[in-house]
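> this is a predicted model, with the sequence first.
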Amino acid sequence: MTEPRENIPESSLRDRLAQLTLEQKVRLLTGASTWTLHPEPAVGLRSLLLSDGPAGVRGTKFDERDPSASLPSPTALAATWDEGRVHRLGRLLAAEARRKRVDVLLAPTVNLHRTPYGGRHFECLSEDPFLSGRIGAAFVRGVQSVGVAATVKHFVANDSETERLTLDARVDQRVLREVYLAPFEAIVREGRPWAVMAAYNRVNGTTMTEHPLLREVLKGEWGFDGLVMSDWFATRSVDGTGRGGLDLAMPGPASPWVDGLVAAVREGRVPESTVDDKVLRLLLLAARVGRLDGVAAPDEPDATAPVVTAEEIAKELRSAAVASFVLVRNENEMLPLRADALRRVAVIGPNAGIARIQGGGSANVVPAYAVSPLDGLRAALGDGVRVDHAQGVRTNNLLTPVSSATSANPETGQPGLLVRFLDAQGAELAREHRTQGNLIWAGTFVPTVPDELVPRIHVIEVRSRLRVARAGEHLVGLAGLGRYSLSVAGEVVFDERLVLPPGADILEGLTRPPQKQVAVALPAGEVDLVARHEVAAWLGGLVTLRLGVEPVPAPDEDAIAHAVAVAGEADAVVLVVGTTDESEIEGVDRDSLALPGRQDDLVRRVVAANPRTVVVVNSGGPVLMPWAEEVPAILVSWLPGQEFGNALADALLGAAEPGGRLPTTWPVPGGPIPASRPVNGVLDYAEGLHVGYRAWDRAGVDPAFCFGHGLGYTTWEYSALSSASTMPAGQGLPVRVKVANTGDRAGREVVQVHLSRPGSAVERPVRWLAGFATVDLPPGEASTVEVTVPARAFEHWDEARGAWVVEPGLFRVEVGRSARDLRLATEVRVHPSD
């Protein structure tokens, strides 16, 4: 193991290691449970707690009784292009982690947006390796500055979800180095993460948990001194992983190592020195997060958990969401809206009345609240403006869960639900009161059910006294995996087993579970519902039950007609469209980039009825917008976290500027978009270096909106570009440009620097991002911005030499507002270093 970089003496770690038997060492290298690691009192090692995720800290429970701050999605964080802000958000996450007693945060996810079809697109940062590396390093530094470990994942080429557990990503070595390994390398070298997660997939035939890249490149060439853990259940061998760079098999208590690693060492198939290195890395991780007795945690100047109040969290998340919003179109300065000129506003769309704030899977948390666009605009506009609402179309398949707003505990009358845990004879083991009907237990029922009673749970029963506002046909249903029954007013309406379709990823049982629903005539007033689920172990102990009720929706045509009528009477329309909780999720790639349902029809007809319409696109990744040229203003809001509605009101009404720039190209149909689905188990990265905007440049095709694009509420002028005209290889290049705010209000600009190599003898992208910086200026002011282009930006990977090299000659340096709005250019000649 390399020498630790903090003031943690390796001699102390080795002294502890020497006290352990082989059996004790091996025991430490598999998790104790889904989220915890084994303690070892003999050497002062306390148990560590791990937790998802990139947009919030869940802890061990999906539970509204212990809510988590819900941050803007990672795509939104990258859209800020703001390392300082991302560092602050990392510290906020670390404070949340400490509040939940979490030591290791399983984030950030830095796999690339290789294709917009990727189901986990929202959880990753960008299509560009340089931007992903810079934002990811800022995230890691922020989290670890408070003494919580960040885990950079998923190493490597885990860029799509179809067959993600087994697919073989075929990537040539130069592409692997320059594109897919690049953000990991930048984060390891600049952010110094304490943990990395090895992916499920294979790369060029070898599964990542036993891939030589872990040992030879990550730990060897880059000098990574932290711990490498597996993705959950990704450890599939004893000898290969035991000899390789994997250090920790998750989750526990079972893994191939538990039964086989001691024997592999005794029989000489795995050197004990390799096991020792793994344990040393685990001890170092424990020391870094303060879980190794007698060893001081890293002596960082700010390594204390900040006290963050709910008000401070709300303010930070609101500001971050606005900073991430990307104004991609604003004809005739439609935005910002003038509140003093509004008397009636229509807020329309399937994502308008219920906040769509996050994606599904590992990144999902339960926040204390979520502000919808409708509620945010009503609060901001006040009583003097009438705000009308229409859903327009239905896009979700899963029913809306019952909640404290619609249900009461039938025994206590408290808003919410009664949950009972029963044994095989029907005797009650425990009960709990819950306030929402999407119930998920992640490997534990503590504190309600002690661990020793969990094996006796046979049935989970949920009782709800539903408040029905209006008599009529309603859809009532349950979603989950296993056997479920539902009674309405004492009558069983179904009793059957729910299963995933053939070939589905097991995680779909959590993210978009099968659902049984029936139409039932309900009277106005109170109706008793009783749901029952027979518990069976699956997916590492996850148990789910989602009880949902909705009035039978009107046909889409009627709903669109109503929305059009509402829009026609308004001074302005805010139309919120987007993806759903079921279309952007871990475990499943998207089948289509079109908006779900009839949202495109809704947009066209609403805009025709009222040309003063702002379309807000609420999605984690790109969608097709065939109506874009018909709409005066389009704002991309991403999946913006719990402060969505308040932040949206700030942006639309001009209280703050939407400051984001696209971290990913938004496509048009027929563009150069790679496939996400393997063929015969193989996913060929045939596009090579030409990922994202690079592919569009190479094809000479205009996307809908290009990488780096974003308008804001002011205008900018670039002038006086300067840099050295020659430089030796191996050095960075300072580039200076004068930027002036030529508008009438303060604004924020992202200065973007691209390189190209005219006449190169080496295949290259047409151009590539090589640097960026942000500047905030009041109206009429100017500033000289300096961006240092790193030496690596001029280099390419020479596979024959196995090294980074520079092709001497002329490089073109272009500076501007986006990949397609490069306003100034100069040239630098790079010559061999002495």
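Arrived safely.

> CA atoms for contacts and neighbours, from now on please.
Fine.

> how about the secondary structure of Arg817?
Here Arg817 is strand, with the state taken from DSSP: H, G, I helix; E, B strand; the rest coil.

> tell me if I'm right that it and Phe707 touch.
No. Applying Cα atoms under 8 Å as the test, Arg817 and Phe707 come out as separate, 9.8 Å apart.

> let me know the helix or strand that Arg497 is in.
strand 491-498 (DSSP states H and E).

> what is the neighbour count of Arg823?
For Arg823, the count of nearby residues is 14 (other Cα atoms under 10 Å).

> SS state for it?
For Arg823, the secondary structure call by three-state DSSP comes out as strand.

> not counting sequence-adjacent ones, nearest residue to it?
Leaving aside its chain neighbours, Arg823 sits nearest to Gly816 (4.9 Å; criterion: Cα to Cα, 6 or more residues apart in numbering).

> the structure to be compared is supplied as follows:
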Amino acid sequence: MSNTIDELLAGLDLPAKIELISGANFFRFAGDPSIGLAEMPVSDGPSGVRGEQWDERDPSVSLPSGTALAATWDRELLTEIGALIAAEARRKDVYAVLGPTINLHRSPLGGRHFECFSEDPLLTAEIAAAYVRSVQAHGVSACPKHYVANDSETERFTADVIASERTLRELYLYPFERSVQAGAWMIMAAYNSVNGVTMTENDLLDEPLKGEWGFDGVVVSDWTAVRSTLGAAKGNDLAMPGPWEAWGKPLEEAVRAGQVPESAIDEKVRRILRFAERVGALNGTPRQAPAFTDAAAQQLVRTAAAKAMVLASNDGTLPLNKPAGVALLGSAAAEPRFMGGGSATVIPSHTTSPLEGLSQALPVVYTPGVHLSENMLPVPLDLITDPETGTPGLDLRYLDGDTLLDQEHRTAGALMLFGNANALRAKTIELRGRLRADVAGEWRIGFAGVGTLSLTLDGEQVLEENVVPAGADPVEMLLNPPQRSVTRTLAAGQEVDMLVRMVPGGGFPAMGITCAVGRPRRSADEEFAAAVELARTSEVAVVVVGTTEQIESEGFDRTTLRLPGRQDELVAAVAAVNPRTVVVVNSGSPVEMPWRDDVAAVLLTWFPGQEFGAALADVLTGAAEPGGRLPTTWPRTIDEVPVLNTKPAADNALPYEEGIHIGYRAWLKSGVAPAYPFGHGLGYTSWELADLKVSGRTATVSVRNTGARPGRQVVQAYLSRSVSTVDRPVRWLSGFAAVEAAPGETVTATIELPQRSFEHWTDQGWTVEPGAFTLHIGTSVTDLPLTADIG
């Protein structure tokens, strides 16, 4: 392979080589026909493969969030998920998916907490390795990100993480090390700095990544993270997006002036050519991944979502056994969060909300009780008609003055236009539709976008404004643009012609355009009272609570762990009138639950992907067991969280003063009991663990299902050291195994304990402290009935 690549490299002059080390455009790596190198589209990929553009006409499968996948503790499931991701990538002509996100849950406030797997490095590493192996087994590259210590979003472009080498090695680097061992073909370098040096120029790209670990793939920058021309000599190989100005003519001049050795450029190109050969873009064709029918993809997502749901508490109310009536409450029951915000966003062909899913399985009556947001929603497809086609949807026009450049029938109220070729050349963009009011009352009608926008209703312009974004983060601007609206009182069945016109401006390209509506609502107090009364008169109350895109997303961190609006108040009021109150928590990361001891059951669903409603119905009725175990600690209150800060100081420094003590390690050190500990999760049966045996680095345990239903249990192994010469966690995860058993059946859980879990980092490298460790076996970090000494 190397000879062929060196021969191809020899045929490239310096400008051609420099062209290959930055992208061809926003989501495409450059090619060179002269050497048989195709351009290579890539796509964000943590929770589905979007493709190069956001377009509802080319939908994507929406997968459970990172926290949900890790909550399964299921390597085999990740193998299936990886195959689906690869199939989606090939369907969309994508050579690499930009995922998984394997930063750690250092603080529950982290904005992309939902996108990452776990607070524990070993669990993160195991899930990541399974993801990487499976996706790449089908000829599509994974891209673990963001190397390294990009564990929060506040000032993410400039934050400087200050961490010891031991902290980096044992925690934050370990999932990347395991991903490289799993064969990762690409790693993404982060925006932040570590110990004073921005990551695209940091020595950590050389050691341990390319040196000690032997990584022979491509280090790609996070988008715009390449900061300087002379930094090209460092470990970053590919600057995205492209063409990247700092790596164009200035880099060629720097090489010719002897400031950057051409050999450094050659090494980057070798890595890119090796990558291209692996994904079938160099004198070859991409390998075909296994095809998934829509039904098969939906079933896999449904199964994964149910397996990820964590039953945090249950007094026996769940599973529901044919209740006479169910009060379904909460705004999130009808308008849930299927996925996290930011670059993890995809557009699925369909979704099932809790309201839709439960209505198919149970006698449900619904009212929201509270509203999470005053924001309008993109106009629903069943309320808008394209005046050109007479079919559900909208008419999108691209104009240059009076010249019509192009026209499209679109089937979504919110359109992402970033990177759209027509939008880039249009001076004006128009979105037209005929709105039908399905209920009488006061409607809000408006738009969302950035630029000069106007709204025309029935031929009369009623609104015009130059809209500028509230913040500077481009992801926030793209996915949560400012909204403007007017109110109109409409009769049921009344129709209104809508025209939203946008003139991009203010230095921003056409990011997106939205026709938005707010349907009539009861007053807040009337709605709240109606929900409580419905709960009082129903056999069971199911309250779905959750977060919003303005709380959990890319580009910012949270400032509180409280649920937004009056959701806590609603749960407390419902629980006071109905002792059979089940609370479903639709958040990607921990929230405070002050009512948790006053309700019959608490079910944590994360952001579960497009089959949320169907999977939730499966779990609540007992058709499927809630199979999840917590991949991260859930606190009682924010004040008790031992590691919380995500805000850099004035000098950009963000010290990781806690060292190796994050997550459950920090909780154990503090001595404070959280609401729900790491590894915790109930099912619909009971278990007994016995007969722990240890042979070398392998532990076996007999696991008996003592209940009346089949079930699944995750057996967890932790190590401790009662006397040690080094600072250690009270306990730390060393391995785990998931087992399934029928009622009364006994099975054996076999847990491999990696050598690394016994080692600690010193100035001389990895070492094992002499003497015995204690092995603890159980079902959470605080429920460990079996112990043994292990050397």
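Done, it's in. Computed from a predicted structure; not experimentally measured.

> after superposition, what is the TM-score?
Counting by TM-score structural alignment, normalised by the length of structure 2, the TM-score of this superposition works out to 0.98. Behind it: 787 aligned residues with a Cα RMSD of 1.4 Å.

> give the aligned range of the strand holding Arg497 of structure 1 in structure 2.
Taking TM-score structural alignment as the measure, structure 2 aligns residues 460-467 with strand 491-498 of structure 1.

> now do the strands in the stretch 351-500 of structure 1.
386-390, 407-408, 417-422, 428-434, 438-442, 459-468, 472-479, 482-488, 491-498 (DSSP state E, counting those that start in this stretch).

> quick one: closest of these to Ser723 of structure 1.
Between Ser723 of structure 1 and the strands of the stretch 351-500 of structure 1, the shortest gap by Cα to Cα is with strand 386-390, which sits at 53.0 Å.

> which position in structure 2 pairs with Phe224 of structure 1?
With the correspondence set by TM-score structural alignment, Phe224 of structure 1 lines up against Phe215 in structure 2.

> tell me who's in contact with its match.
Remark: with contacts taken as Cα atoms under 8 Å, 6 or more residues apart in numbering, Phe215 of structure 2 is in contact with 180, 209.

> helix, strand or coil for Gln259 of structure 2?
Going by three-state DSSP: Gln259 of structure 2 is coil.

> which position in structure 1 pairs with it?
In structure 1, Gln259 of structure 2 lines up with Arg269, judged by TM-score structural alignment.

> look up the closest residue to that match, ignoring the ones flanking it.
Setting aside the residues directly before and after it, Arg269 of structure 1 is nearest to Asp239 in space (Cα to Cα, 6+ apart), at 6.6 Å.

> how about His776 of structure 2?
Spatial nearest neighbour of His776 of structure 2, chain neighbours left out: Thr787 (4.5 Å); criterion: Cα to Cα, 6+ apart.

> the match of Phe224 of structure 1 belongs to a helix?
No. According to three-state DSSP, Phe215 of structure 2 belongs to no helix; its state is coil.

> do you know how far it is from Ser587 of structure 2?
In this structure, Phe215 of structure 2 lies at 35 Å from Ser587 of structure 2, with Cα to Cα, to the nearest Å as the measure.

> what sits against the residue sitting nearest the centre point of structure 2?
Among the residues of structure 2, the one closest to the centroid is Glu115, at 2.6 Å (Cα atoms, centre = their mean). With contacts taken as Cα under 8 Å, 6+ apart, Glu115 of structure 2 has the following neighbours: 46-47, 65-67, 101, 340, 344, 588.

> before we move on, back to that, what do we get in structure 1 for the residue nearest to His776 of structure 2?
Across the two structures, Thr787 of structure 2 finds its equivalent in Ala825 of structure 1, going by TM-score structural alignment.

> tell me the SS of Val694 of structure 2?
Going by three-state DSSP, the secondary structure assigned to Val694 of structure 2 is strand.

> contacting residues for it?
By Cα under 8 Å, 6+ apart, Val694 of structure 2 lies in contact with 700, 788, 790.

> hmm, try it at 7 Å
Thr700 (Cα atoms under 7 Å, 6 or more residues apart in numbering).

> so what does it match up with in structure 1?
Applying TM-score structural alignment, one finds that Val694 of structure 2 aligns to Ser723 in structure 1.

> that match and Val775 of structure 1, how far apart?
From Ser723 of structure 1 over to Val775 of structure 1 the distance is 19 Å, taken as Cα to Cα.

> again with Pro501 of structure 1
The gap separating Pro501 of structure 1 from Val775 of structure 1 is 51 Å, by Cα to Cα.

> for Ala782 of structure 1, same thing?
Using Cα to Cα, one gets 10 Å for the distance from Ala782 of structure 1 to Val775 of structure 1.

> now swap in Ala95 of structure 1 and tell me
Looking at Ala95 of structure 1 against Val775 of structure 1, where the rule is Cα to Cα, the gap reads 28 Å.

> tell me where the stretch 301-450 of structure 2 has helices.
With DSSP state H, counting those that start in this stretch as the criterion, the stretch 301-450 of structure 2 has helices at 331-334, 354-359, 421-425.

> same for the longest one, what does it pack against?
Identification of packing neighbours for helix 354-359 of structure 2 by 3 or more Cα pairs under 7 Å, 6 or more residues apart in numbering; DSSP states H and E yields helix 331-334, helix 612-621.

> and the corresponding residue of structure 1 for Ser107 of structure 2, what is it in contact with?
The alignment partner of Ser107 of structure 2 in structure 1, by TM-score structural alignment, is Thr115. The contact partners of Thr115 of structure 1, by Cα under 7 Å, 6+ apart, come to 673-676.

> and which of the residues you listed is nearest Asp231 of structure 1?
Nearest to Asp231 of structure 1 among the contacts of Thr115 of structure 1: Ser676, at 20.1 Å, using Cα to Cα.

> residue in structure 2 paired with that closest one?
Under the alignment (TM-score structural alignment), Ser676 of structure 1 pairs with Thr646 in structure 2.

> for that match, pull up the helix or strand it's in.
Taking DSSP H and E as the criterion, no element holds Thr646 of structure 2; it sits outside all helices and strands.

> let me see the contact set for it.
For Thr646 of structure 2, the set of contacting residues under the criterion of Cα under 7 Å, 6+ apart consists of 110, 152, 154.
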